[in-house]
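In: after the sequence you'll find the predicted model.
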Amino acid sequence: MTSQDIEERLLGLCQAADRYCLPGHRRTAETCMADFGDIRDQTRKLYRDLTGSWPRHAGDGEAPPARRPQLPIPSALHRDRERRRNRAVRA
C-alpha cells in the first residue's frame, strides 16, 4: 500500500465523518447508526491494512489505563455552597 493509497483512504474516512449527522427530522436513528457502522468498518479495515492485524477490543484482557486522580475542588466552590445553604436555611 503506497502513501497515496493511505492518503486517499484517510481522505475518504474524513469526508464520511464530515457527512455524518445526528438524527433529526430528516434522518432516522437507523440511518445514523448505519453511517457510523460504515465509518467504523472502514477505519478498522485501514488499521488492518496498515498494521497487518485487527485492532484489539476493549475486553481483550489488558488492564485499563491508570486513572488520573481527581482535581481538588476550589475553595471558591466551597464558599459558594456554604452561602447557598445559609440562604436556604434563612428562607
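Out: Right, received. Where do you want to start?

In: only C-alpha atoms for contact and neighbour calcs from this point on.
Out: Fine.

In: longest helix of this protein?
Out: For the chain, the longest helix by residue count, based on DSSP state H, is helix 29-51.

In: by contact count, what packs against that helix?
Out: Where contact means 3 or more CA pairs under 8 Å, 6 or more residues apart in numbering; DSSP states H and E, helix 29-51 is packed against helix 3-19.

In: next, the angle helix 29-51 makes with the helix it packs on.
Out: Between helix 3-19 and helix 29-51, the angle comes out at 160 degrees (axes from the mean of the first three to the mean of the last three CA atoms, to 10 degrees).

In: buried residues of helix 3-19, list them for me.
Out: Buried residues in helix 3-19, defined by neighbour count with 16 or more other CA atoms under 10 Å: 13, 16.

In: next one for the comparison:
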Amino acid sequence: MTERQLIERLHGLCLLADRLRAPSHRHTPEAYVADRDEIRDHARRLYKDLTGSWPGHEADQAGPARHVRPPDPTALLRHRERTRAARVIRA
C-alpha cells in the first residue's frame, strides 16, 4: 500500500467518523449503530491491510463478520410502495 493510498483510506475513515450522528429525533438508534459498525469495519480492515492480521484475532482465523444494515421501517416501505404505485398509474 502506497503512502497516497494510506492517506486516502484514512481520510475516508475520518469522513465516516465526522458523519456519525448520535440518536435524536432525526437520527434513529438503528442508523447510529449501523454507521458506527461501518466505521469499525473500515478501521479493522485498514488495520489488517497494514499489519497482515485482524486486530484481536489470530492471523489464521477469518475476519470479523460483516454487520448487516437493519431493515427499513414499515412506514418507509409503505411510502415507497405508494409512490411506486402512483408512478405506475400516471404512466
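Out: Yep, that arrived. Predicted, not measured: the structure shown is a model, and the values here were computed from it.

In: His42 of the second structure and Cys14 touch, don't they?
Out: No: with contact defined as CA atoms under 8 Å, His42 of the second structure does not count as touching Cys14 (10.4 Å).

In: re the thing from before, check the mean deviation of the longest helix of the first structure from the second structure.
Out: Here the mean offset of helix 29-51 of the first structure against the second structure after fitting is 0.2 Å, by mean CA distance after the TM-score superposition for the first structure.

In: measure the residue nearest to the spatial centre of the second structure to Ala17 of the second structure for me?
Out: In the second structure, the residue lying closest to the centroid (CA atoms, centre = their mean) is Glu38, at 3.2 Å. Between Glu38 of the second structure and Ala17 of the second structure the distance is 10 Å, computed by CA to CA, to the nearest Å.

In: which residues does the longest helix of the first structure contact?
Out: Applying CA atoms under 8 Å, 6 or more residues apart in numbering, the contact partners of helix 29-51 of the first structure are 1, 9, 13, 16-17, 20-23, 53-55.

In: immediately after that helix, which helix or strand?
Out: helix 75-90 (DSSP states H and E).

In: which of the residues in that following helix are buried?
Out: For helix 75-90 of the first structure, it's none, nothing buried (16+ other CA under 10 Å).

In: how far away is Val88 of the second structure from Arg80 of the second structure?
Out: According to CA to CA, Val88 of the second structure and Arg80 of the second structure sit 12 Å apart.
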